[in-house]
Structures are given as C-alpha cells and as structure tokens.
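In: I would like the atomic coordinates for the input below:
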Amino acid sequence: MWADKLKLSKQLVRTVTEAGFNNPKEVQLKTLARIAGGQDLLVAGPEGCGKTTTYVLAVLNRIKQGFGDAPRVLILVENKEKVEAVSGQFKLFNKNKSLQIVGLYPAPGIEAQMDALADGSDVVVATPDRARAIYLKLGLNLNKVELLIVDDADLIIKQGMQLPVAELANSIAKAQHLVFTEVVHDKLWKMIDPFMKLPATVEVEELSETDLVTYEQLLYQVPNFRTKLNLLYLFLADAELFTKAIVFANTVFTAEKLYKSLQQRLKHEVALFNPEFFDVTGFKDLFEFKASTSARILIVANENSGLTDVLDIPFILHFELPLEQEIFIKRVTNPSPQEKNETLAITFATDLELNAVKKIEQAIGQKIPVAALPDDLHIEKEQKPETEEKKAVKVKNPDPEPGTAFHEKKASNAKTYNFSSGEKAKMNNKRKH
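Out: Model (predicted):
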C-alpha cells in the first residue's frame, strides 16, 4: 500500500490505487518524500523502474489548483513520443481538470504551440530544443517556474541537447531541480553542475532474476573512440598474454579501420573475418583462425558476421557493443559452466555507450565489474565535431599513424597493466591456449 510517509494527498493516493498502482516502487519509496521536502535530486534507474510516474505524482501533489497564467513546472524530455507519453501519465492521474498541461516538440507551425502557451499553462512538457526556441521568441514565460525536471537526461545528452537544457535552467531564477537518468557519467555531471547545487543522488537497481552464467567479464570506461584505440593496442601488443583474441566492432568500416591500424604494428598477427578484398589477411571460418599458428587477433564486424559462438577463445573484446543486446549476451554466456573455462570477455565503453551496458546488466542479472584503466594508457583529449570534420577533409589517410592514435609504451612500462593481482592471474591463465 502507499504509505503516509510518501507525503501524497489522500485524493492522489486514491487516484493512484484506482489506476492499478497498488504498491509504490523502490524509486518512489526513495524519492517522493525528498521531492516534497524541496531537495534537488539526481535519480538513476533502469527503464521501467517508475521514474516518470514518480515525478508526475510529485507534480500533481505539489500543484493543488491550476492558475493558468504561466507554467510552474517545466519538464524536459528527449523527443515528441516522450512528450506525449508524459502528458498521457498526467491525464491518467490528474483529477484536477483545471490543471493545464502543454506539450512542446519540433513540428511544423511553431505558432500553434505558442498560442497554446498564451491560453494558459501550469505544466509544460517539452523537448529542450523546442522549449528554447519558443523561449527565445518570448513565447515561454519561465518567471514562475518553481520545479525543473530533466527526464532521460542520458538520452538528451546522446542527442547533443545539453546547451538548450543549460540555457533554460539558467534562465529560471530559483527552482527545485530533479534529474532522472538511466546512467550517470562525466558528460551528465558537466551538463547539470552549473544549475544543480549539491544534489542528493538516488540509485535504483532492478536486475533480472534470470540465473545466467557468463564468462568472466571486465568493463573499461574510456572517454572517446581514440582512447579506445590506444587501449586496444596496449592490450593486444602483449603477445604472451593475448594468445588468441576476437575483437568485435559494429560496422565493416570500423572493422577494416581497426585491422589497418593494428596491422601497421602487429603485421601478420592480425586478421579480418570475411574480408572483402583478396589482399587482406582473413578467415571465413572461426576454426581456421583457431588453427592458425601466425594469426592471433581476429577483427569481426557485427553487422554481417552472425558470429556468436566463440567457445575456446581466451579473449573476447567488444570494441563496440552490438545493436542487439541478445548478440552480446549469447557471446558472453558460458555454455559449459560445469567445465573449467578461462575465457575472459572485455568490453570498452564511452559515456554514451553506458546506457547500453546498463540494459545488458539488467538482462543478465549481474553487474559487469569496472576495471581501472592501465597507468600507461594515453588518454586522448575530446575533439569538437567541427575540428574533426575539417581534419577529415585535409587528411587523405584517416588511419592513425604510429605516435598519433596510439601511444607507444616505454620499455620500462611494458606489460605493467593496472590490473589487480587477481585479474592479472586470471588473464595469465590464457597463455596455455
């Protein structure tokens, strides 16, 4: 039952119960009372854990009567579909028919949405870009906003809409801030730091109860693509440890780029799965690769390989996560857990890929351990898209030359990975393969 400590009105509790929500979820138990207390919150939880319902109930509990002259709540979401979904939640729970909910999203004819705002609004649900556009046209009055909610913050960042979020937040004189996300990472903190002062963080984990046995896994979080390349070479350059390894990329283009970059350094030790050109070292069969005495690294493109059976390969490296999480799960599932198997599955992920990692963790019912980056890894600086485009025009060969994309190790640093003693011992067991 909905407890009194959640500080919801009796009418709202009755409405929620009638709608079939008999018991509050973990996220509601952890946040509703704190929202009512006026605290800034950063709430992290998986899809379906009840984040949207949480803030809809908080808003309805806060606004007892509609005024209609200017919005008191601004909710920013990722796209039109989410605007409509959130508006639908308000209609489900809103028994106060005088409360005006207005949705703003990119669509032909901005005037119609400006007219809707002029007619009166209490809650505005909007995409950041459309809200900003109407605000700059003086059609969105933020002077009375007392609650700013950013939902799906990680997806908003993935779409590159941090700037309109920050501009809208900074245009509100004083408000309570609630940010909901599936994952928390550096790019998220960079977006919210200017307007959220010491927010409390609430995390909700809802993992599947599926008893799935996987290979040993490690997750390496890196800032960008070029640092991924550096980390990949740093590992694979150790021929004694990485005796056989498969590297998965999403597209043929990326797979070929990885092949050319690694082949500059490792020569015949690198091969491509199902190569399109005769002059490329490659294999069309995984058994051929396993039997090869010279090739120890196989680059595979997810988009056309269909390769999921990687039994007896000591190292599986996902340079990129496949678009279908089922492919990843099948690759890392241990088909013979009763037998001793030394396969290690390593995943590289940037901030923008952590969302997919969280969904995989939710599906397999376990967290993937995060490993510390090696001390001698060269961290590449972030580059602006405009700069990268200009360079792409000037440079004929996009493949990184030695000393650019990769950072050569000093002799004194060779094989000194920043692994714990347990991780290093497990990886050393792969040499017998």
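In: CA atoms for contacts and neighbours, from now on please.
Out: Will do.
In: the residue nearest the centre of the chain sits in which helix or strand?
Out: By C-alpha atoms, centre = their mean, the mean C-alpha position of the chain lies nearest to N355, the distance being 2.4 Å. Element membership for N355 (DSSP states H and E) is helix 354-364.
In: helices or strands up against that helix?
Out: Packing partners of helix 354-364 (3 or more C-alpha pairs under 8 Å, 6 or more residues apart in numbering; DSSP states H and E): helix 325-332.
In: which strands and helices sit next to the helix it packs on?
Out: Checking 3+ C-alpha pairs under 8 Å, 6+ apart, helix 325-332 ends up next to helix 354-364.
In: following up with a second sequence; could you model it the same way so I can compare the two?
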Amino acid sequence: MPFKKLHSDIKEKLASLQIQTPTPFQSNSIPVIKSGANVFCTASKNSGKTTTLILTTLQKLKCEAVGNSPRAVVLVENKEKALELYDTFLTFTKHTSLRVYVGYEQLHIDVQKSEIFEGIDILISTPVTMNKLLLLNGLSISQLKILSIDDSEFLIQKSAYNALMQITNSIEKCQYVLYSEKMHPKLKRFESYFMEYSRIVAV
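Out: This is a model prediction of the structure:
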C-alpha cells in the first residue's frame, strides 16, 4: 500500500526517491503520529524510524516556512548523529521553503544564537545544547508543535536526561515522539512527566 494522506510535496519527494511502499513500522506509526498524540515508537534497526521522523515532521509543518521560531525540534545524541540527520532532512526539504538548522556542543553557542535568530523551522540539536540555548534566551519555543527524539536510548545518560527534563519543563504545549529500538524503563518514566496519555507503537 503506498503512502497515503500525506502532503502532496512529501508524496512527490517520496516518488522522486523511489520510495513507494511504507515499512510495517511506518504503516503503523505514521497515522498515530499524525493524530497529534504523544507516541513511544519502538522498532528494530532499519525499520524506517528516521524516515518516519522526517515525514511526520514535514507533515506537521505543512512543508512550508512560517515565522522565525522553530516549530519542530529533533533531539539526538551527539554531533555526528546531528549532522547525519541534517543531511537526510535536506534530501527531503530541498525543494521546500523549510529552514533546517543543526546545533551541537562543539559549535559556539553565540554563533548558534545569531544564526537561529535569522529564522528557522526545524532545529536538530543535542539536549544539552538546546537547554543551553534556552537558558541564554537564544531560542524561542513559543511556536513549537512537535519535539521528536531519534534513537532515544541515549537519554539514560544523566546529562542528556536532566537537560531533556529542563527543556520539557519550559515547553507549554507540544507533541512528543520518542523513537527507540526497545522500551527502556527510564524512557517509560517520561509518561509521568511530559508523555501524558501517550500511545505505544511497537513493531
């Protein structure tokens, strides 16, 4: 079954990349994420989690730039993951007006602040860097619609976990989607904090 009920720009891009059929994980997860619920997505490696993250982010933002503040945030473990995901995002956003920005610890925080100030739609960052930007008033999250976390197992590390808790305390309302290979007890604990009424998609 082909990808249905996605923005026409996304369907066009999938066709140009010759991606015609969703994986079982994508068939199960995309409708749930599109519903706006908080979702724990667990599936094995190479099941299409990262592509799902990108497609649902673009769908949420209707494939177009709006305003100056990020409306989507994707958190990852480190600089390598951030840059890798950034490149993959660009494959999908190339012919849209969406502005994707990548930040990480090794990039000076003042550089990030001034570049973000120019206007972005999607921020890819590590929890520690994003938290630092928030503390320094270098980031407005008033327009945030969706926060996704790729390969979220890294959140069992104390610094990343604490930074995420501080970030989510600053956010009034948005959708959260966590992707992982397995449901770690520490991830399940987020249900009591920001993953309220969450749904689980496990394939």
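In: give me the TM-score for these two chains.
Out: Remark: TM-score between the superposed chains equals 0.93 [TM-score structural alignment, normalised by the length of structure 2]; 202 aligned residues with a C-alpha RMSD of 1.6 Å.
In: if I read this right, the residue nearest to the centre of structure 1 contacts H185, doesn't it?
Out: No - using C-alpha atoms under 8 Å, N355 of structure 1 is not in contact with H185, being 10.0 Å away.
In: the equivalent of Q162 of structure 1 over in structure 2: neighbouring residues, count only.
Out: Matched across to structure 2, Q162 of structure 1 falls on Y161, judged by TM-score structural alignment. A count of nearby residues for Y161 of structure 2, using other C-alpha atoms under 10 Å, gives 17.
In: so where do the strands sit in the stretch 101-250 of structure 1?
Out: 101-104, 123-126, 147-150, 176-181, 200-203, 216-221, 245-249 (DSSP state E, counting those that start in this stretch).
In: out of these, nearest to I35 of structure 1?
Out: strand 176-181 (8.2 Å; C-alpha to C-alpha).
In: name the helices or strands packed onto the closest one?
Out: strand 41-44, strand 147-150, helix 153-158.
In: show me how far that strand is from its chain's centre.
Out: Relative to the mean C-alpha coordinate of its chain, strand 176-181 of structure 1 is positioned 17 Å out (C-alpha atoms, centre = their mean, to the nearest Å).
In: hmm, who's touching that strand?
Out: Around strand 176-181 of structure 1, the neighbours that count as contacts under C-alpha atoms under 8 Å, 6 or more residues apart in numbering are 38-46, 51, 146-154, 196.
In: try 7 Å
Out: 38-45, 51, 146-154, 196 (C-alpha atoms under 7 Å, 6 or more residues apart in numbering).
In: how about the helices in the stretch 201-350 of structure 1?
Out: All helices of the stretch 201-350 of structure 1, identified by DSSP state H, counting those that start in this stretch, fall at 225-236, 252-266, 286-291, 302-305, 325-332.
In: which part of structure 2 lines up with the second one?
Out: Mapping helix 252-266 of structure 1 onto structure 2 (TM-score structural alignment) gives no aligned residues.
In: and the angle from that helix to helix 225-236?
Out: 50 degrees (axes from the mean of the first three to the mean of the last three C-alpha atoms, to 10 degrees).
In: ok, the residue sitting furthest away from the middle of structure 2 to T21 of structure 2 distance?
Out: Distance from the C-alpha centroid of structure 2, by C-alpha atoms, centre = their mean, peaks at M1 (25.2 Å). Distance of M1 of structure 2 to T21 of structure 2, given as C-alpha to C-alpha, to the nearest Å: 6 Å.
In: again with I167 of structure 2
Out: In terms of C-alpha to C-alpha, I167 of structure 2 sits 36 Å off from T21 of structure 2.
In: ditto for G36 of structure 2
Out: Taking C-alpha to C-alpha as the measure, G36 of structure 2 falls 23 Å from T21 of structure 2.
In: repeat that for T168 of structure 2.
Out: Distance from T168 of structure 2 to T21 of structure 2, by C-alpha to C-alpha: 34 Å.
In: looking at these two now, which is surrounded by more residues?
Out: T168 (17 against 13).
In: name the nearest residue to the more buried one, ignoring sequence neighbours.
Out: Nearest residue to T168 of structure 2, sequence neighbours excluded (C-alpha to C-alpha, 6 or more residues apart in numbering): F194, at 6.7 Å.
In: burial count for that neighbour?
Out: F194 of structure 2 has 18 nearby residues by other C-alpha under 10 Å.
In: quick check: the aligned residue for V300 of structure 1 in structure 2?
Out: Checking with TM-score structural alignment, V300 of structure 1 has no match.
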